[in-house]
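Participant: Build me a structure from this.
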Amino acid sequence: MTTTLPPDAVDMVLASDADDAAAVEAVKQHHAELAGQLSAHVDALLAAADRGVGFAQARAAALGFLGGELLPHAAAEERSLYPAAAASERLRLLVEAMTTEHRVLEGLVRELDRAAEPVRAAAVGHALRVLFDTHLAKENDLVLPAVAADPALSLAGVLAGMHELLGEDAHGHDRGTPQAPAPGSCGCGGHDDEIPVLDVRAVPHAIRHATVFGAFDAVPQGGSLLLVAPHDPLPLLRQLSARAGGALAVDYEERGPEAWRLRLTRA
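Facilitator: Below is the predicted model of the structure:
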């Protein structure tokens, strides 16, 4: 189960001021974390469907993330970012379509909550991941740049206080590692084909660390994530260890030259 996230179509954003440029990057980083977390949860659902164990735990963990983070993030967008974007006539129809996508996401979450069969839950999870990835691409590449470049709007002002949108707590600090994940099988069990794999070689460098943070946030205690990187990610490992409070074990399975493969375990 390998997840390769597509690169952003736009790497440079023209903003009306430095605060707006920083706001764009903050939202993109949080988007990357959310995408990484969702991918890890979907991989856990797929693994549970494949091997026939751990389904209830994987679904509960996925629903906890979706209801506790992803859907509140979408609601925050509709309260702040979307009204500002819809003020532009050329973005109005796009914003309406993206609001409709939020309703589809909510419907898929309800369907996952009702899914009693592992295969059905895995299919719903896959649909959630595909829709969310395309949804974020439109936000990152179309909505955020347009709002940030409009001198009549302050993106930083629009997002002020919207902590769900920036991945911060109520005091404006990064949330870091979330509450302990739901207990259950991590899917490792000594079998590499059951460990979620995150290949970040195609992920833009600017959001690569955030993507890994999000994916590892979804790993339960004792669970593992197999990271595939284009180089030895030593700075990332230091940041990830600090974020996890030192509860990180790293085992190298391959050391280049084309790829570095590391098993990251939440100790």
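Participant: switch to C-alpha atoms for all contacts and neighbour counts from now on
Facilitator: Noted.
Participant: List the residues that contact residue 24.
Facilitator: 13, 144-145, 148, 155 (C-alpha atoms under 8 Å, 6 or more residues apart in numbering).
Participant: Looking at neighbours, which among these is most surrounded?
Facilitator: residue 155 (29 neighbours; other C-alpha atoms under 10 Å).
Participant: Burial check on residue 69, number of neighbours?
Facilitator: 16.
Participant: how far away is the residue lying closest to it once chain neighbours are set aside from residue 79?
Facilitator: Excluding its sequence neighbours, the residue lying closest to residue 69 (C-alpha to C-alpha, 6 or more residues apart in numbering) is residue 164, at 7.5 Å. Distance, residue 164 to residue 79, using C-alpha to C-alpha, to the nearest Å: 11 Å.
Participant: who's more crowded, these two?
Facilitator: More neighbours surround residue 164 than the other of residue 164 and residue 79, with 22 against 13 (other C-alpha under 10 Å).
Participant: who's in contact with that one?
Facilitator: Per C-alpha under 8 Å, 6+ apart, neighbours of residue 164: 69, 72-73, 76.
Participant: now the residues you listed as a markdown table including secondary structure?
Facilitator: Listed next are the contacts of residue 164 as a markdown table, based on DSSP: H, G, I helix; E, B strand; the rest coil:
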| residue | secondary structure |
| --- | --- |
| 69 | helix |
| 72 | helix |
| 73 | helix |
| 76 | helix |
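Participant: Let me know the closest of those residues to residue 249.
Facilitator: residue 69 (26.2 Å; C-alpha to C-alpha).
Participant: And the helices in the chain, which stretches?
Facilitator: Listed in chain order, the helices of the chain (DSSP state H) span 18-51, 55-65, 71-79, 81-86, 89-114, 118-138, 144-149, 155-159, 163-166, 205-217, 234-243.
Participant: The structure of the following sequence is requested for comparison with the preceding one:
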Amino acid sequence: MSALTLASAPEDATALEAAEAHHARMAGELAGRVAMLLTAANRDPDAAERIRAGLVAFCDREILPHAIAEEAALYPAARRLPDSRLLVESLIAEHSCLTALVDALRTPSDVTGAAADARALQVFFEEHVAKENGLVLPLLAAAPGLRLADLLASMHDRLEHRTRSGGGPGADSHTAAQENGEETGCGGGCGCGGEEEAAEPELDVRSVPHALRHATVFGALDAVQAGQAMVLVAPHDPLPLLGQIEQRNPGRFAVEYLQRGPEAWRLRLSHH
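Facilitator: This is a model prediction of the structure:
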């Protein structure tokens, strides 16, 4: 069933599709960061620690503020709809679980525990947004007397205000430097935290749903610091994706083809 069939007005159909696309972007970027952490946990504990810190910063910047804005702007309207109160209460409880999973990632006991917590967070978030996409958003879009477009606009206003007023929980200057691509070590063997010959993580997106694939790569690339690289494995020559990467980060990544089909394309993406 199309969004236009579900929605009570064309603008709500557009809003519904935009909300689903935003959920897909967040889920994809989260999946990419988690994939990088899982790979690094087996190869390079120091790199895994940097990726973990970046993952927490991403959740503080994107996932948790999104949940807070939903509870303020969307959920009260959904709660008033017939037979939806228990659904909304369960989703609010899931927000608490998401927060607990992120908090567990803040101070992990070891790299293996961080990887397990990150994977649990990814699976839980994907299941959560599937419920929102399949239940809450369609209910709001179809409800007479409600305008999903207005509710989402209010939610985005809250998110923008939160961003302007100074970030999310748990932010610190060290993590901010990592997220901006600044170096926290020299990149050499002096003992300051840099790596000399760290193994390059590999991200295989052949099994990733198409709707999440590009966002997954973007999330993984955000975890690649200057002087490092990752290997991307794709089911076809990803020329449109490479164009989006260049548009998103002009001149930041060099591309080297390692394999050109027929079953897989392998590319090394090096962060200058």
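Participant: just to revisit the earlier point, nearest to residue 250 of structure 1 among the contacts of residue 164 of structure 1?
Facilitator: residue 69 (27.3 Å).
Participant: can you tell which of the helices of structure 1 is closest to residue 186 of structure 1?
Facilitator: For the helices of structure 1, the distance to residue 186 of structure 1 is smallest for helix 18-51, at 7.7 Å, taking C-alpha to C-alpha.
Participant: Buried residues in the closest one, which are they?
Facilitator: Residues of helix 18-51 of structure 1 classed as buried: 20-21, 23-49 (neighbour count, 16 or more other C-alpha atoms under 10 Å).
Participant: re earlier: now render the helices of structure 1 as a markdown table, adding distance to residue 228 of structure 1.
Facilitator: Below are these laid out as a markdown table (distance: least, C-alpha to C-alpha, whole Å):
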| stretch | distance to residue 228 of structure 1 |
| --- | --- |
| helix 18-51 | 14 |
| helix 55-65 | 23 |
| helix 71-79 | 28 |
| helix 81-86 | 34 |
| helix 89-114 | 29 |
| helix 118-138 | 20 |
| helix 144-149 | 29 |
| helix 155-159 | 34 |
| helix 163-166 | 27 |
| helix 205-217 | 10 |
| helix 234-243 | 13 |
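Participant: quick one, which of the ones you listed is nearest to residue 185 of structure 1?
Facilitator: helix 55-65 (7.2 Å).
Participant: equivalent range in structure 1 for stretch 20-28 of structure 2?
Facilitator: Aligned by TM-score structural alignment, stretch 20-28 of structure 2 falls on residues 28-36 of structure 1.
Participant: And that stretch against structure 2, how far off on average?
Facilitator: For stretch 28-36 of structure 1, the mean deviation from structure 2 after alignment is 2.1 Å (mean C-alpha distance after the TM-score superposition for structure 1).
Participant: For residue 194 of structure 1, find the nearest of the helices of structure 1.
Facilitator: When the helices of structure 1 are ranked by proximity to residue 194 of structure 1 (C-alpha to C-alpha), helix 18-51 comes first, at 6.0 Å.
Participant: That closest one versus helix 118-138: what angle between them?
Facilitator: Helix 18-51 of structure 1 and helix 118-138 meet at an angle of 160 degrees, taking axes from the mean of the first three to the mean of the last three C-alpha atoms, to 10 degrees as the criterion.
Participant: quick one: helix 18-51 of structure 1 to chain centroid distance?
Facilitator: 1 Å (C-alpha atoms, centre = their mean, to the nearest Å).
Participant: and that helix with helix 55-65, angle?
Facilitator: Going by the same axes, to 10 degrees, helix 18-51 of structure 1 makes 170 degrees with helix 55-65.
Participant: Would you check how far apart residue 198 of structure 2 and residue 184 of structure 2 are?
Facilitator: Per C-alpha to C-alpha, residue 198 of structure 2 is found 15 Å from residue 184 of structure 2.
Participant: Ok, residue 175 of structure 2 next?
Facilitator: Residue 175 of structure 2 is 10 Å from residue 184 of structure 2, by C-alpha to C-alpha.
Participant: ok, the two, which is more surrounded?
Facilitator: Between residue 175 of structure 2 and residue 184, residue 175 has the larger neighbour count (other C-alpha under 10 Å), namely 21 against 15.
Participant: list the helices and strands the helix or strand hosting the more buried one packs on?
Facilitator: For residue 175 of structure 2, the host element (DSSP states H and E) is helix 173-179. Helices and strands touching helix 173-179 of structure 2, by 3 or more C-alpha pairs under 8 Å, 6 or more residues apart in numbering; DSSP states H and E, are helix 45-58.
Participant: Of all the helices of structure 1, which one comes closest to residue 264 of structure 1?
Facilitator: helix 205-217 (8.1 Å).
Participant: Between the two ends of stretch 255-267 of structure 1, how far is it?
Facilitator: 22 Å.
Participant: and residue 182 of structure 1, what is it in contact with?
Facilitator: 57, 60-61, 220.
Participant: from these, which two are the most distant?
Facilitator: Farthest apart among the contacts of residue 182 of structure 1 by C-alpha to C-alpha are 60 and 220. That separation is 12.1 Å.
Participant: Between the two, which has more neighbouring residues?
Facilitator: residue 220 (21 against 18).
Participant: Which residue in structure 2 aligns with the more buried one?
Facilitator: Residue 220 of structure 1 maps onto residue 225 in structure 2, by TM-score structural alignment.
Participant: Residue 71 of structure 2 versus residue 79 of structure 2, what's the distance?
Facilitator: 10 Å.
Participant: now swap in residue 16 of structure 2 and tell me
Facilitator: For residue 16 of structure 2, the distance to residue 71 of structure 2 - C-alpha to C-alpha - is 17 Å.
Participant: What is the aligned counterpart of residue 122 of structure 1 in structure 2?
Facilitator: Residue 122 of structure 1 maps onto residue 115 in structure 2, by TM-score structural alignment.
Participant: ditto for residue 102 of structure 1
Facilitator: Per TM-score structural alignment, residue 102 of structure 1 is aligned with residue 95.
Participant: Who are the contact partners of the aligned partner of residue 63 of structure 2 in structure 1?
Facilitator: Aligned against structure 1 by TM-score structural alignment, residue 63 of structure 2 finds its counterpart in residue 70. Residue 70 of structure 1 is in contact with residue 34, counting by C-alpha under 8 Å, 6+ apart.
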